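Asker: sequence and predicted structure below; questions after.
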Amino acid sequence: MTTSTLTSKGQVTIPAQVRASLGVGAGDRIEFVEVEEGKFAILAVNRSIQELKGMIRKPKRPVSIEEMNAAIARQGAGSE
């Protein structure tokens, strides 16, 4: 297991092995996602928009802005 030490300023150096595995370097962003209480996953947030193309399939039929707004309103009403 790879470990690191928290500084008095709340900073942590990510070990080289972990940085390489995540594919991150200086200036890249990372995200901490809670996967269960007290446990977090570290995700690289350094992908370009171009890399995301094709991840979501196209709808079977075009959806209008009005239909999108109605769906959002229905979801919002259900969460109250």
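Answerer: Noted; the coordinates are in hand. Numbers count the residues shown, from 1 in each chain.

Asker: C-alpha from now on. contacts and neighbour counts both.
Answerer: Fine.

Asker: hang on, Glu66 in a helix?
Answerer: Yes - the assignment for Glu66 by DSSP: H, G, I helix; E, B strand; the rest coil puts it in a helix.

Asker: take a look at this one as well, against the first:
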Amino acid sequence: MLLSTLTAKGQMTIPKHIRDAMKLRPGDKLEIVLNENQEAVIRPVAKKVDEVFCKLHKPGRQAATLAEMDEAVKKRVKERFK
């Protein structure tokens, strides 16, 4: 188990083993989300287009229209911020 200590300013250091495994670098953004058990889940925010380019591509699947994308975004925002 790796431990980290919270400072008086609310800051903590992420252990090197975790930073290396997550490929984190100085200046990277992290998203922290509480799950249903009130446990924090830390995820890196995508930094570069190159890292996510074509990740959603599936051969044979038709591209979504702008209207379909807008509707999907609206639905997700409503679900997330009930």
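Answerer: That came in fine, so what should we check first? Here the structure is a predicted model, which is why all the values come from computation and not from measurement.

Asker: quick TM-score on the pair, please.
Answerer: For this chain pair, the superposition-based TM-score is 0.67 by TM-score structural alignment, normalised by the length of the first structure; 74 aligned residues with a CA RMSD of 3.2 Å.

Asker: neighbours of Val33 of the second structure, just the number please.
Answerer: By other CA atoms under 10 Å, 12 other residues sit near Val33 of the second structure.

Asker: again with Val18 of the first structure
Answerer: The number of residues packed near Val18 of the first structure is 13, by other CA under 10 Å.

Asker: check the mean deviation of the helix or strand containing it from the second structure.
Answerer: Element membership of Val18 of the first structure, judged by DSSP states H and E, is helix 16-22. On superposition with the second structure, the mean distance recorded for helix 16-22 of the first structure (mean CA distance after the TM-score superposition for the first structure) is 0.9 Å.

Asker: what's the matching range in the second structure for that helix?
Answerer: Counting by TM-score structural alignment, helix 16-22 of the first structure pairs with residues 16-22 of the second structure.

Asker: what ranges do the strands span in the second structure?
Answerer: All strands of the second structure, identified by DSSP state E, fall at 30-34, 40-44.

Asker: buried set for the first one?
Answerer: Neighbour counts over strand 30-34 of the second structure (16 or more other CA atoms under 10 Å) mark no residue as buried.
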